[in-house]
Every structure is written in C-alpha cells, then in structure tokens.
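>>> Sequence and predicted structure below; questions after.
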Amino acid sequence: MQTRKLNPLEFHETRTNPKRVEAGEPIVDFWEYVAAIPAEDFAFADCRAGNVTHVYRMDDKYEHVLINSQYQGVAMVIVVDLQSQSIYGHMLLDLNPAGTKEPDH
C-alpha cells in the first residue's frame, strides 16, 4: 500500500473549521494504511498501541484521526478525504511548544 507523508503546508490546508467527532464509525478502515507507514515517519513516537481518542471533522471535507503516541501532545494524524472516502495522507503532529526537547527514546 502506498502512503503519503504530508508536509506542514499540505496538512494545514486540510485543517478548516475543526469540530470534534464524539461518536460514530470511521469512514474508511485506516489500520492497513497505518501499518504501511514507514518507521521513519514516526520519528521518535510509538503509536503501535493504536489508541485513537480524538477525531476532528474539517468542514465535511476531511477527518483528522489522531493516533496517540507514548508522549503527551504527540500523535500520528491520518487525514481522510471524505469526498473520495480514501486516505489523503499522514503527518506526525507534535503540539508541544517549539524548542521543547525531543523525548529520550
């Protein structure tokens, strides 16, 4: 399966008017895609536990599915294109303040 690592600009362009999704089933099964993401795209984060606690809908265009890592504020985001019902790409999102020391692994 082919994956697509989004750069920050591509990711930002999918982020419009986010609203948290509180319940429901995923539009697409994204776990096969997650398994195909190259290890280097996870950098220092370990998202293998597969804990999804946040999903955000972006103006009925995209959904951002956040797969938590072992670190607070760091998650792999799977971006789902709602129109095509396919995965648009992924990006490791680190919400910690700039200059925060990378966790020891």
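That came through, no problem.
>>> going forward, measure contacts between C-alpha atoms and count neighbours the same way
Noted.
>>> center of the protein, which residue is that?
For the chain, the residue whose C-alpha lies nearest the mean C-alpha position (Cα atoms, centre = their mean) is V77; its distance is 0.5 Å.
>>> Check it against this one:
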Amino acid sequence: MQTRLLTPDDFHATRINPVRVTDGTPPLNFWDYVAAIPAADFGIADCRAGQVTHVYRMEDRYEHILINSQYQGVAMVIVVDLPAGGVFGHMLLDLNPAGTKEPG
C-alpha cells in the first residue's frame, strides 16, 4: 500500500472549519494504511497502541483521525478524503510549543 507523508502546508490545507466528532463510526478502515506508514514517519513517537481519542470533521471534505503516541500533544494524524473514500495522507502532529525539548 502506498502512503503519503503530508507537508505542513498540505496538512493545513485540509483544515476547514474543524468540528470534533464525538460519536459514529469511521468513514473507512484506515488501519491497513497505518500499518504501511514507514517507521521513519513516526520519528520518536510510538502509536502502536492504536488509541484514537480525537477525530475532527472538516466540513464534508476531510476527517482528521488522531492516533495518540506515548507523548502528550504528539499524535499521528490520518487525513481521510471523504468524497474520494480513501486516505489522503498522514502527518506526525506535535502540538507542544515551539522550542519544547523533544521527549527523551
């Protein structure tokens, strides 16, 4: 399976009026995609537990599914293209303030 690592600009272009999804089922099974993501794209983050606690809908265009890592504020985001019915790409999102020391 081919994966696509999103640049910050690619990722931010998919943020359109985010609304948190609190119930429902995923629009597709994205776990095969997650398994195909190269280890280097995870950096120091470990998302193998597969814990998803935040999902955001971007109008009817995208859904951002955040897979938690062992570090607070760091998650692998799977961006689902809703009209296409597939995964658009992924990006490791670090919400910690710039200049924060990388967890060790």
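Nice, I can see it. Quick caveat, the model's predicted, so the values are computed rather than measured.
>>> Would you give the TM-score for this superposition?
Taking TM-score structural alignment, normalised by the length of structure 2 as the basis, the two superposed chains have a TM-score of 0.99; 104 aligned residues with a Cα RMSD of 0.3 Å.
>>> doesn't E63 make contact with R57 of structure 2?
Yes - with contact defined as Cα atoms under 8 Å, R57 of structure 2 counts as touching E63 (4.5 Å).
>>> quick one on the thing from earlier: hang on, the residue nearest to the centre of structure 1 is in a strand, isn't it?
Yes - counting by DSSP: H, G, I helix; E, B strand; the rest coil, V77 of structure 1 is located in a strand.
>>> what separates the closest residue to it other than its chain neighbours from G99 of structure 1, distance-wise?
Leaving aside its chain neighbours, V77 of structure 1 sits nearest to L66 (4.6 Å; criterion: Cα to Cα, 6 or more residues apart in numbering). L66 of structure 1 is 22 Å from G99 of structure 1, where distance means Cα to Cα, to the nearest Å.
>>> Looking at the two, which is more packed in?
L66 (24 against 6; other Cα atoms under 10 Å).
>>> so how far does the helix or strand hosting the more buried one sit from its counterpart in structure 2?
Secondary structure assigned from DSSP states H and E places L66 of structure 1 in strand 62-68. The superposed strand 62-68 of structure 1 is, by mean Cα distance after the TM-score superposition for structure 1, a mean 0.1 Å from where its aligned residues fall in structure 2.
>>> and the strand or helix carrying V87 of structure 2, what other elements does it pack with?
Assessed by DSSP H and E, V87 of structure 2 sits inside strand 86-94. For strand 86-94 of structure 2, the packing partners by 3 or more Cα pairs under 8 Å, 6 or more residues apart in numbering; DSSP states H and E come out as strand 74-81.
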